[in-house]
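S.K.: Fold the stuff below for me.
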Amino acid sequence: MVSLNEGGLTDAVQEAGAVELLLIRHGESEGNVAATAARLAGAEVIEVPARDADVYLSGTGQEQATALGAALARVDDDVRPDTVVSSPYTRAKQTAEIAVQTANWPLTVRTDERLRDRELGILDRLTRLGVDRRFPEEAERRLWLGKLYYRPPGGESWADVALRLRSVLEELNRLGSGRRVMLVCHDAVIMLFRYILEGMSEEELLDLAASTSILNASITRYVRPSGSGPWTLESFNVTDHLIEQGVTVTEHAGDTNVHPH
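M.R.: Now for the predicted structure:
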């Protein structure tokens, strides 16, 4: 695991932490495209070209990452992120590296496995129809428990993901005053950052998840000028940088049937 602070965060507790947090969803991936195609075709299995951790950006996803970088290049040096950390999954790391290179930032993209996407266990590569037909008992259990607490065999619940993200946020509290951090990750991870940072209830989180898709290469921004205490959501799920540059905005939503039944 790579610490957010290259010198290590356990050496000493700082008086204040990060003042800005940018959350970026990766650009459209080949897995996104395959999942949407499988759903529209009524297929049970998503024909992805590689394991989840190794799926590349689609051509559109690469264009989105470049447009993101062009927008970031316009950020003034004194308010530019000084730390960029990505999920180790290829689609996220590609997005981060293309964006940083395009922005011409003198930063090295580091990775942290705590930012990886939720692991689906035995349900990996299955569409909703595939789960219903192949694992009907799991489909029933998922409906009963709801998105936050359902853990597929061999996988994670959203609550499990939230636990690893809390440790990331604790490190942000000890980075030192004035630090600005950009994290490149996944849609569920961004939803769960909101859940934690805003102290949402289960119902509030699931209402958001049922009504909102985190768009590819979107920007969500939190600030806290003092470097301590609660974060304030300044913007959410913004894709103006894609629209301005004529790049396609893509929406690849997960299952919106998220509330317990």
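S.K.: okay, CA-based contacts and neighbour counts for the rest of this
M.R.: Will do.
S.K.: residues near the nearest residue to residue 103 once chain neighbours are set aside, how many?
M.R.: Nearest non-adjacent residue to residue 103, counting by C-alpha to C-alpha, 6 or more residues apart in numbering: residue 73, 4.1 Å away. With neighbours defined by other C-alpha atoms under 10 Å, the count for residue 73 comes to 18.
S.K.: Distance check, residue 73 against residue 250.
M.R.: 22 Å (C-alpha to C-alpha, to the nearest Å).
S.K.: got it, and residue 62?
M.R.: Counting by C-alpha to C-alpha, the gap from residue 62 to residue 250 is 12 Å.
S.K.: so what sits against both of the two?
M.R.: residue 28 (C-alpha atoms under 8 Å, 6 or more residues apart in numbering).
S.K.: Strands along the stretch 101-250 of the chain, start to end?
M.R.: 110-111, 180-185, 219-223, 232-238 (DSSP state E, counting those that start in this stretch).
S.K.: Alongside the first, I'd like the structure of this one:
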Amino acid sequence: MKVDLAWVGLLRHGESTGNVAREEAEAAGADVIGIAERDADVPLTALGRDQAEAAGELLAGHPPDLVVTSTYRRAWDTARLAAPAGVAIVPDERLRDRELGVLDLLTTRGVRERWPEEARRKRRLGRFYYRPPGGESWADVVLRVRPLLAELSAERPGARVLFCAHEMTVFALRYLLEGVPEPDLMRAAAATPVPNASLTTWERDRDGGFTMVVAGVTAGRSAGPRAR
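M.R.: Next comes the predicted model:
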């Protein structure tokens, strides 16, 4: 797609209490992840807040013109802690995390044990097009992000725009900005960690396309990549 922005960045949110709970549940072989809040309300951990503040160091030398953030609390708080002074922060629900529907709060084991037919359907359809009941596929997330990019291009041509969002958003942007085909995108997703509070950036080429120039860089306070 044609995007008339000079630079696009994606800052993944800092470590959240949900990230920690998911990792602990997976390690324990549990079926369910112990998160009390709805996904939109999951907060940052103390480390996550430190990570977000440190991410501001990555942006200070070349600040964006605008920060557009997911409306989920962990992303919104990361944006406020990391954005350089004076840069506007605009929330947009189209950057929210992928909705998992009936699979929400289930570990890999939990999905396999409680929804075996869905696990089989996911293997058949592939991650990009598989949509859990009541949830979204990767393609659905792309369909949300595509018009947002188009609107920003029309409203702020030539601008430097930073998105503060989720792991999934990195791959949605790779698909839209770089034109990475689905099979290659799935291989990249399986092989490429996206650490909490990491920055990925793209610059516009002379031919109007985009090239990734920074991939998953952190300011040195990452606890490693965590899911969601």
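S.K.: Now do the contacts for the most centrally placed residue in the second structure.
M.R.: Geometric centre of the second structure, nearest residue: residue 166, 2.0 Å, by C-alpha atoms, centre = their mean. With contact set as C-alpha under 8 Å, 6+ apart, residue 166 of the second structure has these partners: 11, 12, 13, 70, 75, 95, 96, 97, 228.
S.K.: Ok, residue 95 of the second structure next?
M.R.: 69, 70, 71, 144, 145, 165, 166, 169.
S.K.: what's the burial count for the residue mapped onto residue 103 of the second structure from the first structure?
M.R.: Counting by TM-score structural alignment, residue 103 of the second structure corresponds to residue 123 in the first structure. Neighbours of residue 123 of the first structure under the rule other C-alpha under 10 Å: 20.
S.K.: Enumerate every residue touching residue 123 of the first structure.
M.R.: Applying C-alpha under 8 Å, 6+ apart, the residues near residue 123 of the first structure are 131, 152.
S.K.: roughly how far apart are it and residue 133 of the first structure?
M.R.: Here the criterion is C-alpha to C-alpha. By it, residue 123 of the first structure lies 12 Å from residue 133 of the first structure.
S.K.: Residue 13 is in contact with residue 199 of the second structure, correct?
M.R.: No. The criterion here is C-alpha atoms under 8 Å, and residue 199 of the second structure misses it with residue 13 at 9.6 Å.
S.K.: So if I had to pick from those two, which one is more boxed in?
M.R.: More crowded of residue 199 of the second structure and residue 13, by other C-alpha under 10 Å: residue 13, with 33 against 25.
S.K.: if you skip the residues just before and after it, what's nearest to the aligned residue in the first structure for residue 202 of the second structure?
M.R.: Under the alignment by TM-score structural alignment, residue 202 of the second structure pairs with residue 222 in the first structure. Leaving aside its sequence neighbours, residue 222 of the first structure sits nearest to residue 233 (C-alpha to C-alpha, 6+ apart; 4.5 Å).
S.K.: Pretty sure the one you found sits against residue 196.
M.R.: No. Proximity of residue 233 of the first structure to residue 196 does not meet the contact threshold set by C-alpha under 8 Å, at 12.0 Å.
S.K.: The second structure: helices as residue ranges?
M.R.: 17-28, 46-60, 73-82, 108-114, 116-125, 138-155, 167-173, 182-191 (DSSP state H).
S.K.: Switch these over to CSV; also include distance to residue 88 of the second structure.
M.R.: Shown next, in CSV, are the helices of the second structure (distance: least, C-alpha to C-alpha, whole Å):
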stretch, distance to residue 88 of the second structure
helix 17-28, 27
helix 46-60, 14
helix 73-82, 10
helix 108-114, 39
helix 116-125, 40
helix 138-155, 14
helix 167-173, 20
helix 182-191, 31
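S.K.: circling back: from residue 128 of the second structure, how far off is the residue nearest to the centre of the second structure?
M.R.: Residue 166 of the second structure is 16 Å from residue 128 of the second structure, by C-alpha to C-alpha.
S.K.: try residue 72 of the second structure
M.R.: 22 Å.
S.K.: In terms of packing, which of the two has more residues around it?
M.R.: More crowded of residue 72 of the second structure and residue 128, by other C-alpha under 10 Å: residue 72, with 23 against 18.
S.K.: Roughly how far does the more buried one sit from residue 108 of the second structure?
M.R.: Counting by C-alpha to C-alpha, the gap from residue 72 of the second structure to residue 108 of the second structure is 23 Å.
S.K.: Can you check which part of the second structure stretch 199-213 of the first structure sits on?
M.R.: Using TM-score structural alignment, the residues of the second structure aligned to stretch 199-213 of the first structure are 179-193.
S.K.: buried sites along that stretch?
M.R.: Buried residues in stretch 179-193 of the second structure, defined by neighbour count with 16 or more other C-alpha atoms under 10 Å: 180, 185, 186, 193.
S.K.: Let me know the closest of these to residue 124 of the second structure.
M.R.: Within these, the smallest distance to residue 124 of the second structure is 14.1 Å, found for residue 186 (C-alpha to C-alpha).
S.K.: Surely residue 3 of the second structure touches residue 149?
M.R.: Yes. With contacts counted by C-alpha under 8 Å, residue 3 of the second structure reaches residue 149, the gap being 6.7 Å.
S.K.: counterpart of residue 43 of the first structure in the second structure?
M.R.: For residue 43 of the first structure, the aligned position in the second structure is residue 30, judged by TM-score structural alignment.
S.K.: Tell me, how many residues neighbour that match?
M.R.: 16.
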